[in-house]
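K.L.:
sequence plus predicted model, see below.
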Amino acid sequence: MKGRLFGVGVGPGDPELMTYKAVRTIEKCPVIAVPAKGREHAVSYRIAAGMVDNMEEKEYLDLDTPMTKDRQILNQNYEKAAKRIIEELEKGKDVAYLTLGDPTIYSTYMYIQRIIKEKGYEASIINGIPSFCAAASKLNESLADRADELHVIPSSYDIRNALRYPGTKVLMKSASRLAEVREILEEKNVDVKMIENCGMADEQIYERLEDIPEHASYYSLLIVKESV
């Protein structure tokens, strides 16, 4: 019998925010896949290790993804990762691919799952708490009230048009262009808050746009609302 692939969302950073289902799935899978060169460099592994006792007994696949927007390079990498996973599935081993937040939101995992499923293997998604939900709770803020709209925007791309949308805007993947993003936001009549490394030991909260630094870690997220 062939193994099965699970895309497991481990949540935003705090191990206690992992779901029971995520923990049970990781416990029963003999092979863990992490999107990094070595599990010690995978934030998702460190989160899961805070809740799963038998992590050291697992086999590991280091599936590092290059930081590039070149689709040809990325597609080659996804194919390579899928091939390594399939090798384990053919041995009858279940594989848990660990991803931050939720696998359905801007996750490398989804590209790999599509390849795996196209080749006839079973794959399932185990949802995790999205980073922007955890960030809103840290700020004691609502993301959407009544008829408010909520827009999740990848701010590593151009965000000017997206900022015209009504309602709350969540800006993800901001770190690489943070100075530019901040400059754009300064032109708007908006309230902005940012959380860096939400739920992690080095978490930082910025309550005002003017407090946000020009440089921050990869795991930085902004919540933008119209000023009242």
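P.N.:
Alright, I've got the coordinates.

K.L.:
for the rest of this, base every contact and every neighbour count on C-alpha atoms.
P.N.:
Fine.

K.L.:
counting neighbours, what do you get for Leu61?
P.N.:
22 (other Cα atoms under 10 Å).

K.L.:
so it makes contact with Val31?
P.N.:
Yes - Leu61 lies in contact with Val31 (Cα atoms under 8 Å); the separation is 7.4 Å.

K.L.:
show me what the strand or helix carrying Phe132 is packed up against.
P.N.:
For Phe132, the enclosing helix or strand under DSSP states H and E is helix 131-138. Applying 3 or more Cα pairs under 8 Å, 6 or more residues apart in numbering; DSSP states H and E, one finds that helix 131-138 makes contact with strand 220-226.

K.L.:
before we move on, the earlier item: show me whatever sits in contact with both of Leu61 and Val31.
P.N.:
Common neighbours of Leu61 and Val31 are not found (criterion: Cα atoms under 8 Å, 6 or more residues apart in numbering).

K.L.:
in stretch 8-23, what's buried?
P.N.:
8-15, 17-19, 22-23 (16 or more other Cα atoms under 10 Å).

K.L.:
name the surrounding residues that touch it.
P.N.:
Counting by Cα under 8 Å, 6+ apart, 25-26, 44, 47-48, 50-52, 96-103, 125-131, 134, 197-200 sit against stretch 8-23.

K.L.:
comparison target below:
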Amino acid sequence: MRGTLYGIGVGPGDPELLTIKALRLIREAEVIAVPARQKEESVAYQIVKKAYPELEKKDVLAVDMPMTKDKEKLQASHRLGAQMVEQELNQGKNVAFLTLGDPTVYSTYLYIHRLVGADGFPTEIVSGIPSFCAVAARMNMGLVEKADLLHVIPSSYPVEEALKLPGTRVLMKAGKKMGQVKQQLQQLPSSVSMIENCGMAEERIYRSADEIPEDAGYYSLIIVKEPEGGQS
């Protein structure tokens, strides 16, 4: 019998936000997969280990997922990752693939999930707390109310037009473009908040566009809200 691939969202950083279901499946899985060259480099792995120290005794499959927009390199790495996972599934082992936040939100895991599923293996996605929900909670604010709209924006791409959208705008994955994003945010009359490394030991909170450092880390998330009484 073939094993099942579980794409498990581990939340944004705080190990106490790991769901009961996620922890159960991680405990039961014969193999733990992580999106990294080695398990020590995986933030998701480190989060789970704090909640479940016995994780270190598990067999770990390190799947390298390069940070690139080169389509050929991405397709090759995704196919290789899927093949590595399928080797374990063919032995009847269940694989728990750890991913930050929720697997359905800008997750590189999804590419492997689709490939493995298309090859006829059973797959399941296990929701985790999305980073933007955790950030809003940490900031003690609501994301949307009444008829408000919510827009989730990948800010490693151009964001100028997206920032004109009404409602609450969530900016994720700015990376090296944080300086450009900051300049555009400074031109808005909107309320801007950002948390870097939400729920982690290195967490930093910024309550305005001016405070945002241009060298902020990859795990930074920005919430842009309209001023009360009108659209920005």
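P.N.:
Yep, it's here. As the structure is a computational prediction, the values presented were derived from the model and not from experiment.

K.L.:
mind checking which of the buried residues of stretch 8-23 of structure 1 land in helices?
P.N.:
Among the buried residues of stretch 8-23 of structure 1, the members found in helices (DSSP state H) are Ala22, Val23.

K.L.:
show me where structure 2 has its strands.
P.N.:
For structure 2, the strands defined by DSSP state E cover 5-9, 31-34, 59-62, 95-99, 123-126, 150-154, 168-172, 191-196, 204-206, 220-225.

K.L.:
show me the contact partners of the shortest one.
P.N.:
Translated: strand 204-206 of structure 2. Ser193, Met194, Ile195, Glu196, Asn197, Cys198, Ile212.

K.L.:
please redo it, this time with the cut-off set to 10 Å
P.N.:
135, 138-139, 192-198, 211-213, 216, 220, 222 (Cα atoms under 10 Å, 6 or more residues apart in numbering).

K.L.:
name the single longest helix found in structure 1.
P.N.:
helix 71-90.

K.L.:
how big's the offset between that one and structure 2?
P.N.:
Compared with structure 2 after fitting, helix 71-90 of structure 1 deviates on average by 0.5 Å (mean Cα distance after the TM-score superposition for structure 1).

K.L.:
surely Arg2 of structure 2 and Asp119 touch.
P.N.:
No - judged on Cα atoms under 10 Å, Arg2 of structure 2 makes no contact with Asp119 at a distance of 11.8 Å.

K.L.:
residue nearest the centroid of structure 1?
P.N.:
Centroid check for structure 1 by Cα atoms, centre = their mean gives Leu100 as the closest residue, at 3.9 Å.

K.L.:
do you know how far that residue is from Gly7 of structure 1?
P.N.:
10 Å (Cα to Cα, to the nearest Å).

K.L.:
what is in contact with the two at once?
P.N.:
Ser107, Gly128.

K.L.:
Glu59 of structure 1 pairs with which position in structure 2?
P.N.:
Using TM-score structural alignment as the criterion, Glu59 of structure 1 maps onto Asp59 of structure 2.

K.L.:
which residue sits closest to that match in space, ignoring its chain neighbours?
P.N.:
In space, and not counting its chain neighbours, Asp59 of structure 2 is closest to Val31: 5.1 Å by Cα to Cα, 6 or more residues apart in numbering.

K.L.:
just tell me what the one you found corresponds to in structure 1.
P.N.:
Applying TM-score structural alignment, one finds that Val31 of structure 2 aligns to Val31 in structure 1.

K.L.:
look up how far Gly11 of structure 1 lies from the nearest residue to Thr25 of structure 1 once chain neighbours are set aside.
P.N.:
When the adjacent residues along the chain are set aside, Thr25 of structure 1 lies closest to Ala96, with 7.3 Å between them (Cα to Cα, 6+ apart). Separation of Ala96 of structure 1 from Gly11 of structure 1 (Cα to Cα): 14 Å.
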